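# no FASTA, just this:
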């Protein structure tokens, strides 16, 4: 009866859209990554693994690879740490907790481009609020050119992105905390368990599904970062904040379409190779707990 009511062919339109706009471009891109497709070519020739050999020999791509891993690791850890801390605080019975939840989640719904331009002003070496606060607090020695100094530029972008996305992790952790039975926490309190004991023995283990969602999404999203880096530094100074997508954009803008497609597929493989083991480990942790 259910099969007659909801026949399988109802899914065909969605499958057709998925096939047309995802699978087909992916397969076409896979083919073009093995060609010399570029803006100056009259014909496109199959060149085998030449593009992949070239990308492994490119020092600028190695810099983008290292920066992407540093960015992803820092953002994943800081986003989840700050999101969990905010969720724990705003899960308490505070009078303004709904207002505070909205305030902390608001940056996530603002365009990264808008946030990038705002933080360009905040980080300005002369007129930015960060250096002005440092000067006003008598800490002028700590004032820096945050976006133009290779030693600080990447970490300034990391701080900006964490500020933007921490609210999303907060909401996911809050949802997980809402599903924890209050009876467990009340029983633990009666038995004399303190705040830290309840968090370590009850809340943290039961938040395993929320951790899986947050860690995986933050890791994949941060490995595909583009807008924030592009607006704040455009991959500079030099190539000190270059990441995969800014490098791919640079190659496409110079007309090296086949090579850029090969780099894009390498990023896809990198995300897959990192994401699948992390997903397996997090899912295994859910079962064990």
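Structure received. Everything numeric here is computed off the predicted structure, so don't read it as measured data.
# Please make it C-alpha for all contacts and neighbour counts, starting now.
OK.
# In a helix, residue 14, correct?
Yes. With DSSP: H, G, I helix; E, B strand; the rest coil as the criterion, residue 14 is part of a helix.
# ok, second structure coming up, stack it against the first:
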């Protein structure tokens, strides 16, 4: 596929899981991808290698989100990489994927909650703020949320942090629509990644969780990456301000 040929993209939290799948898919579609990571250098190296082996182009950018100076660190590396690869500092696609999980309301501490909000809510806001001057007209902003914002799940603080991102996505779409920039959120359901380690190597757990979906299986990173790729493409030009549920129909109701 070459639908994103000549485009540039930044995907945060892209060294593994859904972020890695998104980075690989955008690169396969022709985009030059800045693969952001926080600390796992081995994982990001593997991601860049996989992209290159598939004929794509990518470079790594490191920044520990939620820490002092994180935006300066991220955008200094991003701008240097874009300049080296393309000769200019312009961006077409921003995917805010990086996130952390947290305990339920019974056990979460103020310190853990502050860290959760810093990474899941504050970082996307200020990444967008810094990216907007670099973003070409007609660009794409895609924020990863969660189906837990519409379903009563045990991870209440995590759902809270993502609900704010959904509100941001809707209001931002109105703000930047005059430039032809679309803004959407993608909300996965339970997905087999290392953020859900209890499912990784447990087919029985996957079957139990998947049975709650209209399509009776759990999600995989590629399922989410395909939705993001659509929104990033020209085909997604008329979709903005939306929360796209990409959960396979998690908990839509009882089976009849």
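That came through, no problem. Remember, it's a predicted structure, so these values are computed and weren't measured experimentally.
# what's the TM between chain one and chain two?
Superposed pair, TM-score by TM-score structural alignment, normalised by the length of the second structure: 0.23. Supporting alignment: 111 aligned residues with a Cα RMSD of 6.6 Å.
# would you list every one of the strands in the second structure?
8-11, 32-37, 57-62, 91-96, 135-144, 182-188, 243-246 (DSSP state E).
# Make CSV from the ones you listed and add distance to residue 23 of the second structure and mean neighbour count to it.
Formatted as CSV, the strands of the second structure follow (distance: least, Cα to Cα, whole Å; neighbours: other Cα atoms under 10 Å):
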stretch, distance to residue 23 of the second structure, mean neighbour count
strand 8-11, 6, 27
strand 32-37, 6, 28
strand 57-62, 9, 22
strand 91-96, 9, 26
strand 135-144, 13, 23
strand 182-188, 15, 26
strand 243-246, 17, 20
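# Reformat these as TSV; add distance to residue 71 of the second structure.
Below are the strands of the second structure laid out as TSV (distance: least, Cα to Cα, whole Å):
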stretch	distance to residue 71 of the second structure
strand 8-11	13
strand 32-37	12
strand 57-62	11
strand 91-96	13
strand 135-144	16
strand 182-188	20
strand 243-246	26
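# So for residue 198 of the second structure, which of the ones you listed sits nearest?
Of all the strands of the second structure, strand 182-188 sits nearest to residue 198 of the second structure, with 17.1 Å by Cα to Cα.
# now the closest one against strand 91-96, angle please.
Strand 182-188 of the second structure and strand 91-96 are oriented at 30 degrees to each other (axes from the mean of the first three to the mean of the last three Cα atoms, to 10 degrees).
# between strand 182-188 of the second structure and strand 135-144, how big is the angle?
Going by the same axes, to 10 degrees, strand 182-188 of the second structure makes 20 degrees with strand 135-144.
# What's the local residue count around residue 32 of the first structure?
Using other Cα atoms under 10 Å, residue 32 of the first structure is surrounded by 21 other residues.
# in what helix or strand does the residue nearest to it when sequence neighbours are not counted lie?
Counting by Cα to Cα, 6 or more residues apart in numbering, the nearest residue to residue 32 of the first structure once its immediate chain neighbours are dropped is residue 258, at 5.5 Å. Per DSSP states H and E, residue 258 of the first structure falls inside helix 257-288.
# ok, which stretches of the stretch 1-150 of the second structure are helices?
Applying DSSP state H, counting those that start in this stretch to the stretch 1-150 of the second structure gives helices spanning 17-28, 41-53, 70-86, 110-117, 123-131.
# before we move on, what about the stretch 51-200 of the first structure?
59-90, 97-109, 112-122, 129-136, 153-178, 182-190, 195-198.
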